[in-house]
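Participant: Give me a 3D structure for the following:
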Amino acid sequence: MNTQTHPQLGELGQVEANLLARLDNIPITRGIWTIIGLVTMVWIIEAFDIGMIGSALVFLKQTWPLTSAQTGMLGSAGTFGIVIGLLPAGWLADRYGRKKVLLVGVTVFSAFTYFGVFTTNINQLAVLRFVAGLGEGAVFTAPYLIIAEFVNKKRRGEAVGWANFLLTAAYVLPNAAGVWTMHRGFSAALSWHILFSIGGALIIIVPVLWLWLPESPRFLLKRGKVDEVRRMIERFEDEARLPHDTALTNADTLSAIQAAADRRWGFRDLLRQPYLKRAFVSYCALGSPLALFYAMLVYGPTIFAQMGFGSSNSLLYVGCLQVVSGFGTILASFCSDRFGRPKTHATFMFIAAVCLVLVGLQLPTPFMIAAAVMAWFFGLGGFAMSKLYMSEQFPTQLRATGAATGEVVTRFLLGVVMVYYIPALLKVLHAQGLFMIFGLAMALLVLPLLLVGIETAGRSVEETGKDGILS
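Facilitator: I've put the predicted structure just below:
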């Protein structure tokens, strides 16, 4: 690390630069692992809440005579809520803190999921899923931001990878719960009520987060809470048995702080260079795995059932593929830290695209299963790194806003518009045709990253988010 002192900066700027350099010098200690564990628990709970709609639809279709339009409405209502919830969530997280937004979001989506137990028709349930989605939207970017702003630059990708491995594996939980209700012989009506009850009960995580999850040190520094950050970093240094080096400074981080010191940041900065190009590239990179993610999350069991699998087997198959993609996340995280984000993500997406095309060719069942496993391993395995990469494009004052805007754009186009039309497309193209279209879309969306994406691996988030174009 390039370390030196810079007396030309004001005292407060010098202290901030020192604290950030020390934070980036700290390995992942017990305290930092605790923080990662807490936000991972939030991910797992949110994954159950989002993912259960796919399993619930299997039972709801047996309870209420749903049309394709009603199925599409219920499948997209939660995602539409997420999109709307994300609109203010980024700004609120940049203004009031990552932790506060996280707490409010978990409370909202858990409570309104539980209220779904008492609905008597599909319209009521769709409204509650929309409101729950508002809370999920508030939560979406916070865990990535918190991990990126706590973990050192050398292991940032690895930390997100392990956390996202558990997140990805957690999407098997609603499928497993659905299979469990089937095997217990519960009625379709009782089965979907059980899923919603479990989702609501998970609100118990809120007091745990309130007591033990700290606010992001980088956010606190921008609010002038230097002493609070100093105490936090000294505690981590004590855990790692590192000295409290008040002279340590990273020159590149210091330069980024100096460049942003007197600037006011807002949404309009996303429409100016270099952030406009960075936003476009990173949003496309996120959209590549997101297309596969949403299609399989909401309609995966239905699509595989159309391909000849039974309802129970389809739920298990989709759940197992989610677990497989978790292992892909681990590989992607290690590769992105060592070989770079753009090359790793583009490679993963291209392999997944080819495999999806193979799934659509109606190969013999063993080959089709192998191609599907590879598509999920590489396709959804690259999901976490695309979200981390997006958060690395912007300065601390704009990071949540930039990441939330990316979530809004990609999830509206893919999680609302695409999800709504999938039932109709299934009737025309059938499952095989859809897989081929998904493969082509994934390949096209990752091209901007490969061609003009900047490298962020091994750099502090202050460096990656500054105005200067990185090589």
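
Participant: Please make it C-alpha for all contacts and neighbour counts, starting now.
Facilitator: OK.

Participant: Go ahead and confirm residue 344 touches residue 336.
Facilitator: Yes - using Cα atoms under 8 Å, residue 344 and residue 336 qualify as a contacting pair, with a distance of 5.5 Å.

Participant: residues near residue 204, how many?
Facilitator: Residue 204: 12 surrounding residues under other Cα atoms under 10 Å.

Participant: Make sure it is indeed in a helix.
Facilitator: Yes - counting by DSSP: H, G, I helix; E, B strand; the rest coil, residue 204 is found in a helix.

Participant: I'd like the structure of this one too, to check against the first:
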Amino acid sequence: MINQTTAAGPVRSLVPARMDRLPWTRFHWLVVIGLGVSWILDGLEIQIVSQAGYQTTLGLSAAQVGAVGSVYLAGQVLGALVFGRITDRLGRRKLFLVTLALYLVASGFGGLSFSLWFLLVFRFLAGMGIGGEYTAINSAIDEMIPSRYRGRVDIAVNGTYWGGAALGAAANLYLLSDHLPTNLGWRIGFFLGPVIGLVIIFVRRNLPESPRWLMTHGRQEEAERTVAAIERQAVDRGIQLAPVPERLALEITPVGRVSYLQLARTFFVDYPSRSFLGFSMMVTQAFLYNAIFFTYALVLEHFYHVPRAHTSYYFFPFAVGNLLGPLLIGRLFDTIGRRRMILFTYGVSGLLLLFSAYLFQAGLLNATTQTALWCLIFFLASAGASSAYLTVSETFPLELRGQAISFFFAISQGAGGVVAPFLFGHLIGTGDSADRNPLTLGYVIGAVIMIAGGLIAWYFGVDAERRSLEAIAKPLSASASAAGTTTPREVTP
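Facilitator: Purely as a prediction, here's the structure:
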């Protein structure tokens, strides 16, 4: 039994070691299903809204349709920043219920839109909900999944964005067709996400607060009860749990609110190379993805003369490739290792993009072969992009994990979500098939950026595979002599 003092004083805790010792249980499936839906909802939202079925009903111009997308993105950024700070202070569970509820209500009301301003308001609020989801959910998943499974689970969950995107594309084939009135189909599409969310919110209500968060916020007894309940699931299956050595205990003194000054010190003084790593990985993957994704249909239309109504058919294999990458090779990030796999996924996807740029420039591709190459490229790039979120969430102290995710997410969305589509849209221009030089240059830039991101991860990355979160980054609340943890200042390979 662990000795403990009052909630405000030092406490010796084996909670992290016990969480990492656990076998895979029903509880972990509930975590994956209940929390992992966030990315599916975002992929669904982006795909439903990107095809702009509401444009005719509401009488919107192309610029106004673009504003709807930009407002959703701005909501994501603000939601991540606001809710990221709140989840570090008030807990993961409260926030992953609040953010999902905000998304459900806002997206549903968006489907009732009667004017541009009404749609913009509720798209912004829906974006805030999804942005908040990213911070609370990624924090909770990493803190509640055993260390030997953490990489593959986090990467697979992040990759399910493309399952949602494929679902949205499939739904749009019917909702935006002649089978439904123009004023009805897109409204139904806006309700698909809330319907899924209503089911999932009941699953989330049965999930506990993160025991690690409880431990560092003076609620040790509650953390112990939560871990004991999860352990009983394993024992009930006949699994004998080995004792946890006392040497793995952490001495915790709960800290109060983390100030912005302390946050800046952690990022730029204690962990400067990890901050550079997180910035590089998030921005490079966001640049590549947004550059290709938001101009995907334009390339097919302008260079391969695919009718706009048929571009969704080419999107399906692209989405499937993006989904399969994290699901099939995510486990290698736990076995081969983080740094090796990040270098491989970023570097090889960049080299393949260079090769596709050459074939594109030479006029050797058609719509089918171009799509096949994109599928192969993003089979790897999708796993790499998912590992960027994993890297940010597991390499900073627990007390500011949500804020770390929100900070780098906001930067990546600003750089990748604003700069890349704008740049590549201008490179496509009129789509004159005789002049492919500008877009080819864009592909080369994207490839070089991805390769650079992989090299940065190799040199500045952290070998976090199968290691406890506390060994990767010592909690701010842990004593300097805490067993099995790093020193406050980072150690890089």
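
Participant: coming back round to it: more neighbours, residue 344 and residue 336 of the first structure?
Facilitator: With neighbours defined as other Cα under 10 Å, residue 344 of the first structure and residue 336 compare such that residue 336 has more, 26 against 21.

Participant: Contacts only, for the more buried one.
Facilitator: 157, 342-345, 385, 457 (Cα atoms under 8 Å, 6 or more residues apart in numbering).

Participant: So which of the residues you listed are in helices?
Facilitator: Counted as lying in helices by DSSP state H, out of the contacts of residue 336 of the first structure, are 157, 342-345, 385.

Participant: Can I get the contacts of residue 336 of the first structure in a markdown table including distance to residue 223 of the first structure?
Facilitator: Shown next, in a markdown table, are those (distance: Cα to Cα, whole Å):
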| residue | distance to residue 223 of the first structure |
| --- | --- |
| 157 | 26 |
| 342 | 33 |
| 343 | 36 |
| 344 | 35 |
| 345 | 34 |
| 385 | 28 |
| 457 | 27 |
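
Participant: Mind picking the two most distant members of those residues?
Facilitator: Farthest-apart pair in the contacts of residue 336 of the first structure is 157 and 343; separation 14.0 Å (Cα to Cα).

Participant: just to revisit the earlier point, quick check, nearest of the contacts of residue 336 of the first structure to residue 125 of the first structure?
Facilitator: residue 385 (33.4 Å).

Participant: Point me to the helix or strand that includes the residue nearest the centre of the second structure.
Facilitator: Nearest to the mean C-alpha position of the second structure, by Cα atoms, centre = their mean, lies residue 158 at 4.8 Å. Assigning secondary structure by DSSP states H and E places residue 158 of the second structure in helix 147-159.

Participant: superposed on the first structure, where does that helix end up, distance-wise?
Facilitator: Helix 147-159 of the second structure, aligned to the first structure and superposed, deviates on average by 2.2 Å (mean Cα distance after the TM-score superposition for the first structure).

Participant: Check which helices and strands that helix sits against.
Facilitator: Here helix 147-159 of the second structure touches helix 26-50, helix 116-144, helix 311-329, helix 332-335, helix 367-394, going by 3 or more Cα pairs under 8 Å, 6 or more residues apart in numbering; DSSP states H and E.

Participant: The second one versus helix 26-50: what angle between them?
Facilitator: Relative orientation of helix 116-144 of the second structure and helix 26-50, computed by axes from the mean of the first three to the mean of the last three Cα atoms, to 10 degrees: 160 degrees.

Participant: just checking, what packs against helix 116-144 of the second structure?
Facilitator: The helices and strands touching helix 116-144 of the second structure, judged by 3+ Cα pairs under 8 Å, 6+ apart, are helix 26-50, helix 62-90, helix 92-110, helix 147-159, helix 211-216, helix 367-394, helix 401-414.

Participant: Can I get those helices in a markdown table including distance to residue 249 of the second structure?
Facilitator: Below are those laid out as a markdown table (distance: least, Cα to Cα, whole Å):
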| stretch | distance to residue 249 of the second structure |
| --- | --- |
| helix 26-50 | 23 |
| helix 62-90 | 22 |
| helix 92-110 | 23 |
| helix 147-159 | 16 |
| helix 211-216 | 12 |
| helix 367-394 | 19 |
| helix 401-414 | 21 |
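
Participant: Cool, thanks, signing off.
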